[in-house]
Every structure is written in C-alpha cells, then in structure tokens.
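S.K.: no sequence on this one, just coordinates:
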C-alpha cells in the first residue's frame, strides 16, 4: 500500500526538483517506487478479473517514468511531481483508451476516456452520437456512474460541428472534442489500506465507457 512516506517524498521532490537532490534522496524514491508498484500490482490483479486481456500484463509495463521529457519544454525540471500508471493490455502503451492513475499530494485521481482522438476517431464518435445517443447516455447518465464520475471533462468546439444542424437535440455532446472522466482521491484515500480496492471499483464503473470508446475507435473493446 501507499503510505505517507510516498506522499511526503513527492512533496519534497516538488520543492527540490533537481538531479542533485534526487540522487541524494534516492533511497526514499526507491521506497516510494516499491510502494506504488505493489499498489499497482493489486489494482492490476483486480482489473484482470473483469478484463481478462490484462492477465498477461506486467505491472512494470504499466508504470510511467518519473523523468520528464524536457527537450521541447520551457520548464527544465527533470522530474514529474507525481507517480502514475496506465492500465491496458500490455501496459501503458497498449494503443487503446485505458485506465490512468496519478498519485500527487492533494491532486490524485483515476481517469480515462477520449483525450486526443484523431480527426477520423472524432468523426466516428460524433456519428455514433447522432445515430444512437442513448447508448452513450445510458452509460454516463447511469446513477452509479454519475455518483462516482460527477461531471464530464474535456474541451468543446464553440460552434456546431460541420454537418450537424444547430438545433440538434444532442448539440452539447456533439461539441465535445475531448470527453473523459475523473475521480479524485484525497491524501487520506490514497494512504488508506483499502485504496487499491477503491481504484479497482472505480475502474469497473468506468469500463463500460472505455469499452464504448474503444469499440468506436478500434472496432473492439480494450
């Protein structure tokens, strides 16, 4: 499980984001990494029970590197302020729309959904809404789903997408060019012994929406 040690390490890293400090505190990072790996292994084991295509996925393949890619960034801080994992078949680089978990003091969350679709994928998404809006609405307006994922996140276009009338009954859904969901966790949630099970339940609730998106984008569920 994750402990207050891991959250404190991330707080300290945020205040001392340089290689000299990181190397001097490498043991604390290693402990944090082990705690996160163990937590992610529990989560992966749980998700695999309702998503069998994750059964052969290793936890190491799900973990994101803590090092930042600073080549094209004005911010030259070498490390991320968080630790994170992507849970998909084969790991974080599955190519599907998968579950994403980020741990950061005061800002931890589980999320997933349509983040950066290609133009073709976005067109297909809008066509599906136009053809059968009740499929998507039946998922995201379900009471269990809405209790856990309380709002839709994502950018919208200001004008109606080309090819759709301005008085379309699903105008607001059609305007989305991103559509994803997030559930946030407090630091107390993250360090609770039941945290892994809480994330597993969150993934189970999110799964119908991810299946919906993966079917539209790739012709198959994740």
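M.R.: Received it, and whenever you're ready, just let me know what you need. Bear in mind that the values here come from a model prediction, so they are computed numbers and not experimental data. Numbers count the residues shown, from 1 in each chain.
S.K.: only C-alpha atoms for contact and neighbour calcs from this point on.
M.R.: Noted.
S.K.: in terms of helices and strands, where is the residue nearest the centre of the chain?
M.R.: The centroid of the chain falls nearest to residue 100 when counting by CA atoms, centre = their mean (2.5 Å). Using DSSP states H and E, residue 100 sits in strand 99-103.
S.K.: what does that strand contact?
M.R.: 82-88, 108-112, 190, 203 (CA atoms under 8 Å, 6 or more residues apart in numbering).
S.K.: out of the residues you listed, who has the most neighbours?
M.R.: Within these, most neighbours by other CA atoms under 10 Å means residue 87, with 28 neighbours.
S.K.: wait, doesn't it sit right on residue 62?
M.R.: Yes: counting by CA atoms under 8 Å, residue 87 does reach residue 62; the two are 5.7 Å apart.
S.K.: about what we covered before: need the max-distance pair from the contacts of strand 99-103.
M.R.: Within these, 88 and 190 form the most distant pair, 21.4 Å apart (CA to CA).
S.K.: what is the nearest of the contacts of strand 99-103 to residue 45?
M.R.: Out of the contacts of strand 99-103, the member with the shortest distance to residue 45 (by CA to CA) is residue 87, at 10.7 Å.
S.K.: leaving out the residues flanking it, which one is nearest to that closest one?
M.R.: residue 99 (5.1 Å; CA to CA, 6 or more residues apart in numbering).
S.K.: can you get me a residue count around that neighbour?
M.R.: 21.
S.K.: with residue 169 instead?
M.R.: Quick note: residue 169 (other CA under 10 Å) scores 11 neighbours.
S.K.: show me where the chain has strands.
M.R.: Assigned by DSSP state E, the strands in the chain fall at 83-87, 99-103, 108-114, 179-185.
S.K.: contacting residues for residue 11?
M.R.: Shown in contact with residue 11 (CA under 8 Å, 6+ apart): 81, 105.
S.K.: and if we set it to 7 Å?
M.R.: Residues in contact with residue 11, defined by CA atoms under 7 Å, 6 or more residues apart in numbering, are residue 105.
S.K.: here's the one I want to compare it with:
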C-alpha cells in the first residue's frame, strides 16, 4: 500500500514548494520515499510473474528548472516506470502517486518517428486486430478507451478518407487508469494494479508484434 503519510507530505509540499521547507523535512521524505520504492519493488515482483521487466526507474523528486518558466524546485508527485526487457518486448508500465490525481498507465508515449510510421502503416493495412483488442471487455472494464494525442487531419501521405483514420491519426497510443487517495492507500492496491497490467497485455503484445516485424509479417530483429 501507499503510505498515507506520503499523500499528506505531497499535499503539504504543493503548498510549500521551496528548498528551506523541503530540506527541513528531507530525512522524513527519504523514509517515505524508501517505502514508495518498496511498493514499486512489490509491483515489479508481481509483474515478473507474467512479464519480463528489465528495469525499474523511480523518477527524482527534483525538477529540472533550467528551461522552465515554473521555478518551483520539486515535483509534487512520485512516479515510477517499469521497462520491459529486450527488443522483443516493447512498451512500459507507469505509476504516478499525486494527491487526488493518482494513476497508472501503459503504452507508447511519444514513440519514435520510425515506430509511429510503422504502426500507422499497419493500421492502414488492417486495423481490425487492434480494434478487437481495445474493445475487449476485460481490458475496457479496467482501462477504458485508448488515449493519446491525435492529429487534426490525416498524416502526410495517408488517405484522409481511410476508414481507420480515427486510429491512424494517433501520435501516441496508451491507456491510463485513475485512483482515489483511498484506493492507493488500500492494501489491495498492488493486486488491483497487477490485475490491470495483466489485462493490458494483449495490447502490448500486438504493438510489439507490429514494431518487430515488417509489413509482410517478417521479423526485423
């Protein structure tokens, strides 16, 4: 479970986002952060039962303010990314703990230009498999609808009248699920997260298959 004290700390940090306030409470934050990393480790152990995770990346609380108009020094959330192992496993899992805005996510956030073109070409050829996956009840009941920024019109060199243009216009392909503070502080939270990660696997497998083959279905690895 997520320690209720972490939620309370992040709420106070949002109101006192300055170095003196944080430095005074840094030892307490380190304890809370160790607990957060233990939750991330537990979720990773669950993931290892049905996927292969190469790396768990816990993001720093310090903000990079060099090129930002917002000069507040700290993030008011904690987040972690679980990266799947090897070229044959594409995509990653994500969790953010932010008071009243907690979420998990899975998918492809801002894919490389070559990967995006490959997915679009696949959808241009045949989008039915992806449509079937994202409409499947187990996935939809947990994750809802496919999300991601979209172009307002057809990408260059694609027919704007293509029947699957609603999918081809996507620039990112991902799913997100929100949680209340009470839900993330529940002892059931890691299991709920893992159940959702299991249900999204067909989507990850589909995208992996597309991104590791050419349009003839031949492996490019």
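M.R.: Yep, that arrived. Computed from a prediction, not measured in an experiment: that's the story for all the values here.
S.K.: can you calculate the TM-score here?
M.R.: Once superposed, chain against chain, the TM-score is 0.88 (TM-score structural alignment, normalised by the length of structure 2); 211 aligned residues with a CA RMSD of 1.9 Å.
S.K.: in JSON lines: the contacts of strand 99-103 of structure 1, plus distance to residue 152 of structure 1.
M.R.: Shown next, in JSON lines, are the contacts of strand 99-103 of structure 1 (distance: CA to CA, whole Å):
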{"residue": "82", "distance to residue 152 of structure 1": "23"}
{"residue": "83", "distance to residue 152 of structure 1": "24"}
{"residue": "84", "distance to residue 152 of structure 1": "22"}
{"residue": "85", "distance to residue 152 of structure 1": "22"}
{"residue": "86", "distance to residue 152 of structure 1": "20"}
{"residue": "87", "distance to residue 152 of structure 1": "21"}
{"residue": "88", "distance to residue 152 of structure 1": "22"}
{"residue": "108", "distance to residue 152 of structure 1": "18"}
{"residue": "109", "distance to residue 152 of structure 1": "14"}
{"residue": "110", "distance to residue 152 of structure 1": "14"}
{"residue": "111", "distance to residue 152 of structure 1": "11"}
{"residue": "112", "distance to residue 152 of structure 1": "11"}
{"residue": "190", "distance to residue 152 of structure 1": "23"}
{"residue": "203", "distance to residue 152 of structure 1": "16"}
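S.K.: so what corresponds to residue 184 of structure 1 in structure 2?
M.R.: Using TM-score structural alignment as the criterion, residue 184 of structure 1 maps onto residue 178 of structure 2.
S.K.: so how far is residue 117 of structure 2 from its match?
M.R.: 30 Å (CA to CA, to the nearest Å).
S.K.: now do residue 199 of structure 2
M.R.: When residue 199 of structure 2 is compared with residue 117 of structure 2 (using CA to CA), they lie 26 Å apart.
S.K.: what range in structure 2 matches the strand holding residue 100 of structure 1?
M.R.: Taking TM-score structural alignment, strand 99-103 of structure 1 hits residues 93-97 over in structure 2.
S.K.: mean deviation, that stretch versus structure 1?
M.R.: Its aligned residues in structure 1 lie a mean 0.4 Å from stretch 93-97 of structure 2 after superposition (mean CA distance after the TM-score superposition for structure 1).
S.K.: check the mean deviation of the longest helix belonging to structure 2 from structure 1.
M.R.: Under DSSP state H, the helix in structure 2 containing the largest number of residues is helix 26-47. Superposed on structure 1, helix 26-47 of structure 2 shows a mean distance to its aligned partners of 1.3 Å (mean CA distance after the TM-score superposition for structure 1).
S.K.: any chance you could list what contacts that helix?
M.R.: Contacts of helix 26-47 of structure 2 (CA under 7 Å, 6+ apart): 1, 2, 6, 190, 194.
S.K.: likewise for stretch 64-82 of structure 1?
M.R.: By CA under 7 Å, 6+ apart, stretch 64-82 of structure 1 touches 10, 13, 14, 17, 18, 83, 84, 85, 102, 103, 104.
S.K.: may I see those arranged in a markdown table, with distance to residue 210 of structure 1 as well?
M.R.: A markdown table is the format used below for these (distance: CA to CA, whole Å):
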| residue | distance to residue 210 of structure 1 |
| --- | --- |
| 10 | 30 |
| 13 | 33 |
| 14 | 32 |
| 17 | 35 |
| 18 | 37 |
| 83 | 22 |
| 84 | 19 |
| 85 | 16 |
| 102 | 18 |
| 103 | 21 |
| 104 | 24 |
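S.K.: what's the farthest-apart pair in those?
M.R.: 18 and 85 (22.5 Å).
S.K.: ok so, going back, how many neighbouring residues does the match of residue 184 of structure 1 have?
M.R.: 16.
S.K.: contacting residues for the residue lying closest to it once chain neighbours are set aside?
M.R.: Of all residues not flanking residue 178 of structure 2 in the chain, residue 103 sits nearest, at 4.3 Å (CA to CA, 6+ apart). Going by CA under 7 Å, 6+ apart, residue 103 of structure 2 touches 95, 96, 97, 176, 177, 178, 179.
S.K.: now do the helices in structure 2.
M.R.: Under DSSP H, structure 2 gives helices at 4-15, 19-24, 26-47, 113-125, 128-135, 137-143, 165-168, 181-184, 189-199, 201-211.
S.K.: make TSV from the strands of structure 1 and add distance to residue 77 of structure 1 to it.
M.R.: TSV is the format used below for those (distance: least, CA to CA, whole Å):
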stretch	distance to residue 77 of structure 1
strand 83-87	15
strand 99-103	18
strand 108-114	20
strand 179-185	25
